[in-house]
Each structure stands twice: as structure tokens, then as C-alpha cells.
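J.: curious how this folds, go ahead:
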Amino acid sequence: MTRMTPFASPLLLGFDTMEKTLERIAKGNDGYPPYNIERVRSDATSGDPERLLITLAVAGFSEDELDVTVEENQLVIRGRQIDLGDREYLYRGIAARQFQRMFVLADGMHVLGAELKNGLLAVSLVRPEPARMVKKINISVPE
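T.: Here you go, the predicted model:
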């Protein structure tokens, strides 16, 4: 039996890479670390592009243990805590585990920067308004 996907429509051309990306993200979603995504509103009359803010709860991670990169059309945030072997824990309730969180970016989205404060990593993004483009395609008649 053939599996039908939303991208199997003959009207959606060239979206096979997006389908693979969505499948990969769905498989790797364990919920850690928790995060928020918020739309940062600006004055409607200013004409500023839309801004987004992704905030991840990364308590216990230092700046050196976090890595924020843009790989093709994906924002990838990785964390790896360095376990100091000289500590003796009577109880260890704070996990020192690594993580990787991925966000697919739409065309034109840009990462402005990242800031770590009080155990929260805030990544600022901007989505400029896309230029509306209509292109006339000439029809040729073979002779």
C-alpha cells in the first residue's frame, strides 16, 4: 500500500525536501528543553517587519555550553553540559543532558541574535514582508 502524504499532490512541486525536514523534526521532538515562541508587536504605522522571539529554558547551561546556528533553512540550538567528575552528589535532580532543538525557518527569515539571561536563551528573528511579485510568462507558438 502506498503512503499518501500532504505533499503528494501534483500541484505541490519541489516540496520533497520540506517533507523530509518535517518528518525528521517530528521524530526528534522529546519536549526538552521547553520553549516559547512569541510575536513581538511593533507599531503598525512604523512599517517595521514582523519579529519573533524564541525563548528556551536552559537553566544550568553556560554560554560556552550552548550553540546557536543556522544551517540552510533551519535554526539549530544545541546544548551540551560539561560534567565535572570531581563532584560527589548525594542527590542529582538537575539533569546534565545534551539537547538539540530545531526550528524550520521560512524563506527570508533572519536571526538577529541570541541572549542568555537568568537561565533563558532568547533568540530574536525577523521576518521581512515579502515583496509581491508577478511575472508574466510569454507564450510562444511553434512555427
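J.: going by C-alpha atoms from here, please, whenever you check contacts or count neighbours.
T.: Will do.
J.: the strands in the protein, which residues?
T.: In the chain, strands defined by DSSP state E lie at 35-40, 50-57, 66-71, 74-79, 99-104, 110-117, 120-127, listed in chain order.
J.: closest one to Asn29 among these?
T.: strand 99-104 (7.9 Å; C-alpha to C-alpha).
J.: nearest residue to the residue positioned nearest the centre of the chain other than its sequence neighbours?
T.: In the chain, the centroid-proximal residue (C-alpha atoms, centre = their mean) is Phe103; its distance is 1.9 Å. Nearest residue to Phe103 in three dimensions, chain neighbours excluded: Leu75, at 5.0 Å (C-alpha to C-alpha, 6 or more residues apart in numbering).
J.: now the second one, please; I'll put the structures next to each other:
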Amino acid sequence: MRHYDLSPLYRSTVGFDRLFSMLDGMSNGDNGTPGYPPYNIERTGENAYRITMAVAGFGQEDLSIEVKEHALTVRGEKKADGESKSEVLYRGIAERTFERRFQLAEHVEVRGARLENGLLHVELVRQIPEALKPRTIEIASGEPQKVIDQKAA
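T.: Model prediction:
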């Protein structure tokens, strides 16, 4: 069983620990294979992240990605080839069905996905609403401001 240490990410993103905890909290894979397919979670910008999964042997038509209620689900199911002319003597490239779930933190949305060189890249962005963003408050000098009451003539 593989375990990835996300503690360096926790240290570099003070206050966003919950995001990584939720991304890291996943269900085990199907068929008793909790490490399949292997994946990476990368931080690509201040509020941008990427999940990269190794899905060798799967094409675009074999993969599906669904986002529902703060959960990202990636499924892979290899369609059976009825026209296989060769006999496989040893199968080292796994083509088994899988389902991998990732819990997404609030305000994280999936921007897109692409498949290249056997790796599935899922791009995530954290969009914080203006009301929740920190704002800077100016500090006034020691003297209070004078208010002049002007009455309309």
C-alpha cells in the first residue's frame, strides 16, 4: 500500500490544511487494490492544483470523470476487444476496472482534464468569493478625524 506524505504541502499553505486533507481523503480502489491507479497531487499556482493519474492502457473512451456534491470521481473501464488477434503471454500493464474518488474542498472547481502519454491530468482551481477574501484595513494616526456637520440651507 502506498502512502504519500502531504506534510510539505501543509507547511507551505497555512490555513488551507483542510483542502489537502479533503483531497487526500479518498476511498480505496476496487477489487482490493487501494493503490491503483497511482496518482500525484500537485500545486501549480497560488490557487491552482493538478491531480495526475497513471492510466496506461486506457484511452479517452475508456475513462469518465464526474463531479458531484464536492466529490470528484474518475472511472476507468476497458472495453473488451472482440478482434484480438494475438495471445497475451504475460500481462504487466494493468487494464482492470477502477474507480478513484477525491473529496474536494469548498470553492474548488474542476477546470478540465487531458490525457497525454498515459497520464490523466485533472486541473483544479480554488475560487474564493470576494466576501471571503482577506482585506487590508488601514490604520489611522493617533488623532481622531474632525467631523463637520453641515446643514442644508
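J.: tell me how the two chains score on TM-score.
T.: Between these two chains, after superposing, the TM-score reads 0.65 (TM-score structural alignment, normalised by the length of the first structure); 103 aligned residues with a C-alpha RMSD of 2.0 Å.
J.: do you know how far the aligned partner of the residue nearest to Phe103 of the first structure in the second structure is from Phe20 of the second structure?
T.: Using TM-score structural alignment, the partner of Leu75 of the first structure in the second structure is Leu72. Distance from Leu72 of the second structure to Phe20 of the second structure, counting by C-alpha to C-alpha, to the nearest Å: 14 Å.
J.: now do Ala56 of the second structure
T.: Distance of Ala56 of the second structure to Phe20 of the second structure, computed by C-alpha to C-alpha: 26 Å.
J.: neighbour count winner among these two?
T.: The neighbour comparison of Ala56 of the second structure against Phe20 (other C-alpha atoms under 10 Å) goes to Phe20, with 18 against 15.
J.: secondary structure class for that one?
T.: Under DSSP: H, G, I helix; E, B strand; the rest coil, Phe20 of the second structure falls in the helix class.
J.: surely it meets Arg11?
T.: No. The pair Phe20 of the second structure / Arg11 is not scored as a contact, 11.0 Å apart, by C-alpha atoms under 8 Å.
J.: what sits against Thr55 of the first structure?
T.: Residues near Thr55 of the first structure by C-alpha atoms under 8 Å, 6 or more residues apart in numbering: 35-37, 120-123.
J.: give the contact list for the match of Leu75 of the first structure.
T.: By C-alpha under 8 Å, 6+ apart, Leu72 of the second structure lies in contact with 65-66, 101-104.
J.: go with 10 Å
T.: 23, 26, 65-66, 100-104, 109-110, 122 (C-alpha atoms under 10 Å, 6 or more residues apart in numbering).
J.: compare those residues with the first structure and list the overlap.
T.: With both residues aligned by TM-score structural alignment, their matches' C-alpha atoms under 10 Å, the contacts of the contacts of Leu72 of the second structure that the first structure also has are 65-66, 100-104, 109-110, 122.
J.: drop anything exposed from those.
T.: The neighbour count (16 or more other C-alpha atoms under 10 Å) marks 100-104, 109-110, 122 as buried among these.
J.: Arg50 of the second structure pairs with which position in the first structure?
T.: Counting by TM-score structural alignment, the partner of Arg50 of the second structure is Leu53.
J.: quick check: nearest residue in space to that match, chain neighbours excluded?
T.: Among residues not flanking Leu53 of the first structure along the chain, Ser124 sits closest, at 4.7 Å (C-alpha to C-alpha, 6+ apart).
J.: how close does that neighbour get to Arg51 of the first structure?
T.: Relative to Arg51 of the first structure, Ser124 of the first structure is positioned 7 Å away (C-alpha to C-alpha).
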